[in-house]
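[1] Generate a structure from the sequence data that follows.
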Amino acid sequence: MAEPTTVEPFQFERRTIDHIPVTERHGRARNLFTIWFGSNIMLLTVATGVVATAVYGLPLWAALLSLALGNIAGGVVMALHAAQGPQMGVPQMLQTRAQFGSYGSLLVVVLVVLMYVGFFASNMVLGGQAISTLLGLPETLAITLIGLLSVAGASVGYKLIHGLASLMSVIAGVTLALAFVWALAVNGLPAGTLSSGEFSWLGFMGTLSLAALWQIAYAPYVSDYTRYMPRDTGVRPAFWATYSGAVLGSVLPMVLGALVGAAFPKADTVTGLGSITEGIGALVIAVFGIGIACTNSLNLYCGALSAITVGQTLFPRWVPRAGVRALVASALFLCALAMALAGKDNFLVNFTNFMLLLMCVLVPWTAVNLVDYYAIRHGHYDIDSLFRRDGGVYGRYNPIAIACYFLGIAVQIPFLSTTIYTGPIAERIGAVDISWIVGLAVICPLYYAWMRKAGRTRARTPFPATDTLLAGGETK
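    Predicted coordinates:
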């Protein structure tokens, strides 16, 4: 086997969605811990914790329990996707062609691009508010600056993003520890913080769902950050490194956010965080604000890869490189900027609704993808077929996957509970949102049984000689 090459952190990544040959594989499973731990310690994660106590009005103990349970459950779904990258060596949404067909996958990929834009916009709002507070800049200018930093990271690519996340694991991790020390020991919590709020199943399940979706929302791109890793990385090491980094990196900032929401329920996230960490508030906000720019690079990078996947499906002879990724990232940034400026004045409510509705369209996709990979094909796919316009052995459409996807959305609608829409069943159970649980419970066994009955259990040629065929990114 050829020795893996080393890649300099600031070297522009040449590849986009093409297969990564073994000669360019590098990294170890522990690198997956740092990218997910470091990238989650930011203001948007804190804001998610604020929702539990400030929006849903939960007492602190219930907020912490629901946040922990949601991350633990959602993290399993998210981390199971991590092992697909080393095995297949292609981006996550390109893999979706194996389940839905080359054209059938387009709907899912387009929805995922919209998701990336939504997350990018949410992060820009909080990052802009932080920079505006610290430097006294106009909020619109600060939001724009945060977005431009993220465009730079996405343009350079994979290795730089990994490097920045590793650095933020240390800097943001230490800052987070200091924030807890200042909030609990140095300043102390305001009177009534620990006794505030009132338990409700609506708030508990809403918070649990929000935390679970925080993890599930990474599923469409988690293997984008493992596709350069050696194929022998292993399922278990990839799973546990990803799972531990993502869950720890999410739960701890959300706990801090729950404290902020309980202590200062009427303050925005940035103001409340500064108040609870008074004395080092500027440092905490600055580090968590910079963390947003790093994390947004992940969102924008993967959004660009997904958008390029759509283009390559329609024009299979097109071989996009780094310049195309930068242009697509810039276009997505402009879309997110418009969304951020339009929704910044009612941020927490808009963000909560966005996340819960997003769950509805992500859950059936992740159910189909994971069942197909682990239970039906056992990780064996024809990589060449993923780059063919006719879908190769997977065809242009897989009616079973498409039907399961839309059915998965349909069965969740009666169980949805948001400020925009509450389903009839959700109303009968106290407006508690269990839609994502219903979606997983229905679609996982249905897709498995339907595919087995149709005899679609394995690719004809597992792992063909793509390392020579696709070394330059071209396809037949």
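[2] drop to CA atoms for contacts and neighbour counts, all remaining ones
    Noted.
[3] ranges for the helices of the stretch 201-350 of the chain?
    201-216, 235-263, 269-276, 281-314, 322-343, 347-370 (DSSP state H, counting those that start in this stretch).
[4] Next, the closest residue in space to residue 60 that isn't next to it in sequence: secondary structure please.
    Spatially, and ignoring its direct neighbours in sequence, residue 60 is nearest to residue 194 (6.2 Å; Cα to Cα, 6 or more residues apart in numbering). What DSSP: H, G, I helix; E, B strand; the rest coil gives for residue 194 is coil.
[5] One more, please, to line up against the first structure:
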Amino acid sequence: MTIERSVYGGRMPAGAGDLAVERHGIQPVPESNRYGKPRRLFTVWFAPNLTMSGVFAGTVGISLGLDFWTAFTAMMLGTLVGALPAAYLCTWGSRTGTGQLPLSRLAFGSGVTLPGVTQWLSSIAWDALIGLFGGEALAELLGWPFWLGALVVLLLQGAVGVFGYEALHQLQIWMTFVLGAAFLVIGVKLLSGVPLPVSGSLHGADRVGAFVLTSTISLSLAISWAPYASDFSRYLPRTTSRPRMFWFALLGMVLSYAWVQTLGLWGAKLFTDRTAAGVHGLLGGGALGAFGLLAIAAAAVCSNAMNDYSGSLALQAAGVRIPRPLAAGTAAGLGFLLVLWMHAADTTARFQNVLLFVGYWIPGFVGVVIIDAWLRARARKGAPIDIAAEFARPQPWWPAVAAFVAAFAAAVPFMNTSLFVGPIATALHGADLAYYVAFVVAVAVYAPLRLWAGRRTAVAPEASGTATA
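    Sure, this is the predicted structure:
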């Protein structure tokens, strides 16, 4: 117990602006250490999405052959659908004082190792997805080789991830204004000199398939925050308004993603494999171009620091007894190796493949934890959640793991990447419905298994007690 407390517990920030290293890991944050207002959820979910990965994702609809307005509609639909569960899960932080993967131990039990390790690996993949553009921007700005620009970006983000919760919140407050100004300038330049790509080349079923794929790519961006969601609200007081938390988080995600992906749609011909160079050319070089490149690098640091922080909690939740700051730094180091691989060949293909594959597991995870929370709330009959009591009431691990695996397996025929296209996706002219299928299957499999396993667990002690008597 002492070892676990020293690894999973530790120093917590005392309030807003306390930037000392947070050593506290997956243990619930006690009410005496809670602070903050729900409005800080807007900036913590707004600034990290003002990245060139979002811009690059926005170019996909045009590259598939859609016209601007069709691609825009698909993008907005996918963003909203993906952001809804992430914003909802964010409200669990103040109620439980617990991060998202650590909290999922209620549903997964010892089986949490599977989503925990998956989330940790996903955080490394996101480091590469976003660090790719940050490294390019810094290399373009300073005349460095790409590897050195990427290394500096990942070192900076690793440092912020090590400092932890409050450092992340303070950084995102400042970066909301800095990055907002940078992307506003990019938007003005697009409006003044780049024609809107109003025409597309697709028709009929091919157009529908491209619409669904574009929507799914946008959905994958937004829902990727779901396994992180309560990590950045776990220090908020229990009395914090849940509706306000939900709306601040939802608006932060939707507005930021809509903004940057719209820029990507508009300037799709500029923002190709050479995204950083495209921004520099759009801004005309000079001081303004340098500011744009610096903003891209800073955006990568902001977003990836979130990945490293949540990855450190996921690794602890999976049972790895490593201090949270060290786990955060390790994720950044491994992300550097992956970003070098992504930069070495066809960036467009590798970006889309990594983006989709790191998210296919998330809808199954979301379905499991939401059903578990709903059943637990029904058992409490309206009483406030007592997180210690809930952890003392574990569920069998196998229903959650079975549903998680079944959801991913069911999604495979619906997947569409350049590495693998499922037979159903092919029949649907490229439409990728894997995320939707995974969520539905997870709920359909987990709910009855969970209820059945729960009844068996309740009957077993009674039978045992009768025999003993």
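[6] Can you tell me what sits against stretch 98-111 of structure 1?
    Applying Cα atoms under 8 Å, 6 or more residues apart in numbering, the contact partners of stretch 98-111 of structure 1 are 93, 96-97, 306-307, 309-310, 313, 361, 365, 368-369, 372, 381, 386, 388-391, 394-399, 401-402.
[7] so what corresponds to residue 434 of structure 2 in structure 1?
    When structure 1 is aligned by TM-score structural alignment, residue 434 of structure 2 is paired with residue 435.
[8] What are the neighbouring residues in contact with its match?
    Applying Cα under 8 Å, 6+ apart, we find residue 435 of structure 1 in contact with 360, 411-416.
[9] now these as a markdown table including distance to residue 162 of structure 1 and secondary structure?
    Shown next, in a markdown table, are the contacts of residue 435 of structure 1 (distance: Cα to Cα, whole Å; DSSP: H, G, I helix; E, B strand; the rest coil):
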| residue | distance to residue 162 of structure 1 | secondary structure |
| --- | --- | --- |
| 360 | 30 | helix |
| 411 | 38 | helix |
| 412 | 35 | helix |
| 413 | 37 | helix |
| 414 | 40 | helix |
| 415 | 38 | helix |
| 416 | 36 | coil |
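[10] Report the separation between the equivalent of residue 122 of structure 1 over in structure 2 and residue 409 of structure 2.
    Residue 122 of structure 1 maps onto residue 129 of structure 2 when the alignment is built from TM-score structural alignment. Going from residue 129 of structure 2 to residue 409 of structure 2 by Cα to Cα, to the nearest Å gives 25 Å.
[11] With residue 266 of structure 2 instead?
    Residue 266 of structure 2 sits 36 Å away from residue 409 of structure 2, going by Cα to Cα.
[12] Looking at these two, which has the bigger crowd around it?
    For residue 266 of structure 2 and residue 409, the more surrounded residue by other Cα atoms under 10 Å is residue 266, and the numbers stand at 25 against 16.
[13] quick one: contacts for that one?
    59, 68, 190, 194-197.
[14] conserved subset of the residues you listed in structure 1?
    Retained in structure 1: 59, 68, 197, out of the contacts of residue 266 of structure 2 (criterion both residues aligned by TM-score structural alignment, their matches' Cα atoms under 8 Å).
[15] how many other residues sit next to the equivalent of the last one over in structure 1?
    What it means is residue 197 of structure 2. Matched across to structure 1, residue 197 of structure 2 falls on residue 193, judged by TM-score structural alignment. Using other Cα under 10 Å, residue 193 of structure 1 is surrounded by 17 other residues.
[16] Please list all residues in contact with the closest residue in space to residue 193 of structure 1 that isn't next to it in sequence.
    Using Cα to Cα, 6+ apart and skipping the chain neighbours, the partner closest in space to residue 193 of structure 1 is residue 263 (5.0 Å). Contact analysis of residue 263 of structure 1 by Cα under 8 Å, 6+ apart lists 189-190, 192-193, 272, 276.
[17] ok, residue 263 of structure 1 to residue 256 of structure 1 distance?
    For residue 263 of structure 1, the distance to residue 256 of structure 1 - Cα to Cα - is 11 Å.
[18] a strand runs through residue 459 of structure 1, doesn't it?
    No: inclusion of residue 459 of structure 1 in a strand is not indicated when three-state DSSP is applied; the result is coil.
[19] ok, so what distance separates the closest residue to it other than its chain neighbours from residue 468 of structure 1?
    Nearest residue to residue 459 of structure 1, sequence neighbours excluded (Cα to Cα, 6+ apart): residue 381, at 5.3 Å. Distance of residue 381 of structure 1 to residue 468 of structure 1, given as Cα to Cα: 17 Å.
[20] Which one's more surrounded, those two?
    Using other Cα under 10 Å as the criterion, residue 381 of structure 1 and residue 468 rank with residue 381 on top: 23 against 11.
[21] So the more buried one, which state does it fall into?
    Following three-state DSSP, the label given to residue 381 of structure 1 is coil.
[22] Just to check, the match of residue 197 of structure 2 is in contact with residue 262?
    Yes: under the criterion of Cα atoms under 8 Å, residue 193 of structure 1 makes contact with residue 262 at 5.4 Å.
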